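J.: Pasting the sequence and the predicted coordinates here, then a few questions.
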Amino acid sequence: MTDISVQSVAPLLNVEGLSASFAGRHTNIRIIDNVSFEVKPRRVLGIVGESGSGKSVTVRSVLGMLRHPGRIDTGKVMFNGRDLVGLPETEMRKIRGKDIAMVFQDPQAALNPVMTVGEQIAEALVVHGAGRAAARERALELLRQVGIPDVEHNVDQYPHQFSGGMRQRVVIAIALANKPLLLIADEPTTALDVTIQAQILRLLCDLKDELGLSIIMITHDMGVVAELCDDLVVMYGGRVMERGRVADVFSAPRHPYTAALLHSVPRIDSDTGSQLRAIPGSPPTPARLPSG
């Protein structure tokens, strides 16, 4: 049964017909093709697919972070009623890190090794107009919020003095510093062990409920989707194969690729000794897409 209350709410983010390409030596190579999806307020959208399916390029296009020679060819990115495509970089800087924030896959690479974690959280506030003293107090508050112990001491520690899970909590704290409406998490648990993965996922669930966040979760893990997400977009070869509510897609996948992804997930109720069902082949090269 369709949830009428959810369907009637206007989306916070509405991506329509987004296509992007990279300029090659002789031709432009289409990386994502006619991608459309929406994110409703206070809901979590999962974007899944194998490596190379276009997930990260899609969200970088949304944020205006495609590096040269990448470019958006067509489409709209409507955020809170405003089209982000074609906005000047000065305007996008006001949105990135304030209204839309991002958590990257590797916290070690995302953090500056020569700045304390408190300085890095404060910096995210200062660039959007906060004073230094207020930024310091907000940094302490955020570290408590994401579960860092002994914040008065740890706020002045450096990233290398933190564990991988604590570093990822700091990255989440930086993303939350300016109270964004939308948080984009690009495989935020991939570099962590299983126990810490579960803790970070639970933290994101709690923060969504506590702060009223909308979240885009990029992952290749269908277990993460089942744990955290309300809605789902399945990508392959730079295109959307299927989208819908997680419960509907999991119970009755309409596309063979979605079904294959679900069948490749280990199950505790499977027969002892049964083999995982791998997906044959590999994602297509964008420069040589097959027909069909």
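T.: Received the coordinates, thanks. From a predicted model like this one, the values you see are computed outputs, not experimental measurements.

J.: all contacts plus neighbour counts: C-alpha atoms, from now on.
T.: OK.

J.: quick one: the strands in the stretch 51-200 of the chain?
T.: Along the stretch 51-200 of the chain, counting by DSSP state E, counting those that start in this stretch, strands occupy 70-79, 82-83, 100-103, 182-186.

J.: got the contact list for the shortest one?
T.: Read it as strand 82-83. Outside strand 82-83, the residues within contact range by C-alpha atoms under 8 Å, 6 or more residues apart in numbering are Lys76, Val77.

J.: quick one on the thing from earlier: got a markdown table for the strands of the stretch 51-200 of the chain, with mean neighbour count too?
T.: A markdown table is the format used below for the strands of the stretch 51-200 of the chain (neighbours: other C-alpha atoms under 10 Å):
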| stretch | mean neighbour count |
| --- | --- |
| strand 70-79 | 19 |
| strand 82-83 | 14 |
| strand 100-103 | 23 |
| strand 182-186 | 24 |
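
J.: what sits against the closest residue to Leu84 other than its chain neighbours?
T.: Nearest residue to Leu84 in three dimensions, chain neighbours excluded: Val77, at 5.4 Å (C-alpha to C-alpha, 6 or more residues apart in numbering). Counting by C-alpha under 8 Å, 6+ apart, Val77 touches Leu13, Asn14, Val15, Glu16, Leu18, Val62, Asp83, Leu84, Val85.

J.: And the buried ones among those residues, selectable in ChimeraX?
T.: Restricted to buried positions by 16 or more other C-alpha atoms under 10 Å, the ChimeraX selection for those reads:
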select :13,14,15,16,18,62,83,84,85
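
J.: before we go on, here's another structure to hold up against the first:
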Amino acid sequence: MRNVEISYDSKAVVHNVNLKIKYGEILGIVGESGSGKSTLIKAAIGLLGNDGSINKGNVFYKGNDLLNMKSEELRKIRGPEMGMIFQNCEAALSPTRTIGSQLKEMMKQHTDMDEKEILNMANAFFQKMNLDGSRILKSYPFELSGGMNQRVGIVMAMMLKPDLLFADEPTSALDIISQAQVVGELKKLRDEFGTAIVIVTHNIGIVSYMADKVAVMNQGNLIEYGETKDVINNPKQAYTKKLISAVPKIRKE
């Protein structure tokens, strides 16, 4: 992203943002609710909606400006090259269709794989996550727990093995054990496939654990950006210091 400004209903909500991510890198974007984190990744993947727009700047992917691409060109990139894990994967899935039918529809849109190949691949991904794929593929989203639906979202995003994965608050609705499992699975995906990951979260503790670089957003502005260890150990902005101090600490009495 180069000098990006984003507006909703003609009101600027994100101002002059510059960000970059390399192959195999994890970038964490942190900040409180309403700071512009999710808006950034929605802009990058082209999901701002009819009332959102990028007024200034450029969004480059592999040297091509996404803002100059036609919708059909973007459609070929979304999924096979740029994946998305939504904050609430259950809400992003159709409640009236099984997980298996939705996976098959997605894969048939982008590949020539037959049904058997698709189901075998899905089962292999679920097995890596220690889940019973045969049961999940036959289930509807409401029959699964929040953690299982979140893993379904990860599988759907990764089955096409994208080069770049956006994760919008992927752990916010999960209990602490499920959060740790999802974070571990994302790191495994990066290590196995070399996928670059942009993770949006309000939890700077998660970012300090898994991200190579961190970007701190406040009121639509990028106020701090750099190597995670540098930002965490030597924050320059008072807001960043407050985010770090808000991370719960376990102390002996």
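T.: Thanks, I have the structure now. Computed from a predicted structure; not experimentally measured.

J.: Quick check: which of the strands of the stretch 51-200 of structure 1 is nearest to Met217 of structure 1?
T.: Minimum separation from Met217 of structure 1 across the strands of the stretch 51-200 of structure 1 (C-alpha to C-alpha) falls at strand 182-186, 5.0 Å.

J.: Give the aligned range of that closest one in structure 2.
T.: Using TM-score structural alignment, strand 182-186 of structure 1 lines up with residues 164-168 of structure 2.

J.: how much does that stretch stray from structure 1?
T.: Following superposition, stretch 164-168 of structure 2 is found to deviate from structure 1 by 0.6 Å on average (mean C-alpha distance after the TM-score superposition for structure 1).

J.: go on, stretch 149-156 of structure 2?
T.: With mean C-alpha distance after the TM-score superposition for structure 1, stretch 149-156 of structure 2 departs from structure 1 by a mean of 0.6 Å once superposed.

J.: Mind listing residues that contact stretch 238-245 of structure 2?
T.: Stretch 238-245 of structure 2 has contacts (C-alpha under 8 Å, 6+ apart) with Gly31, Ile204, Gly205, Val216, Asn218, Glu224, Ile232, Pro235.

J.: So which of the strands of the stretch 51-200 of structure 1 is nearest Gly131 of structure 1?
T.: Closest among these, using C-alpha to C-alpha: strand 100-103, at 20.2 Å.

J.: Give the aligned range of that closest one in structure 2.
T.: Per the alignment by TM-score structural alignment, strand 100-103 of structure 1 matches residues 82-85 in structure 2.

J.: Please give me every residue in contact with the residue sitting nearest the centre point of structure 1.
T.: Central residue of structure 1 (C-alpha atoms, centre = their mean): Ala185, 2.8 Å from the mean position. Going by C-alpha under 8 Å, 6+ apart, Ala185 of structure 1 touches Met102, Val103, Phe104, Gln105, Ile215, Ile216, Met217, Ile218.

J.: what does Asn34 of structure 1 give?
T.: Counting by C-alpha under 8 Å, 6+ apart, Asn34 of structure 1 touches Glu16, Gly17, Leu18, Ser19, Gly75, Arg239, Val240.

J.: Same list, those residues, but as CSV with secondary structure and distance to Cys205 of structure 1 please.
T.: Converted to CSV, the contacts of Asn34 of structure 1 look like this (DSSP: H, G, I helix; E, B strand; the rest coil; distance: C-alpha to C-alpha, whole Å):
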residue, secondary structure, distance to Cys205 of structure 1
Glu16, strand, 27
Gly17, strand, 30
Leu18, strand, 28
Ser19, strand, 31
Gly75, strand, 31
Arg239, strand, 28
Val240, strand, 25
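
J.: I'd like those as JSON lines, with distance to Arg136 of structure 1 appended.
T.: Shown next, in JSON lines, are the contacts of Asn34 of structure 1 (distance: C-alpha to C-alpha, whole Å):
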{"residue": "Glu16", "distance to Arg136 of structure 1": "40"}
{"residue": "Gly17", "distance to Arg136 of structure 1": "42"}
{"residue": "Leu18", "distance to Arg136 of structure 1": "39"}
{"residue": "Ser19", "distance to Arg136 of structure 1": "41"}
{"residue": "Gly75", "distance to Arg136 of structure 1": "40"}
{"residue": "Arg239", "distance to Arg136 of structure 1": "43"}
{"residue": "Val240", "distance to Arg136 of structure 1": "43"}
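
J.: Check the gap between the corresponding residue of structure 1 for Ala122 of structure 2 and Leu125 of structure 1 for me.
T.: Aligned counterpart of Ala122 of structure 2 in structure 1: Ala139 (TM-score structural alignment). Using C-alpha to C-alpha, to the nearest Å, Ala139 of structure 1 is found at 9 Å from Leu125 of structure 1.

J.: now do Cys205 of structure 1
T.: With C-alpha to C-alpha as the criterion, Cys205 of structure 1 and Leu125 of structure 1 are 24 Å apart.

J.: Looking at these two, which is more packed in?
T.: Under the neighbour definition other C-alpha atoms under 10 Å, Cys205 of structure 1 and Leu125 were set side by side, and Leu125 has more, 24 against 17.
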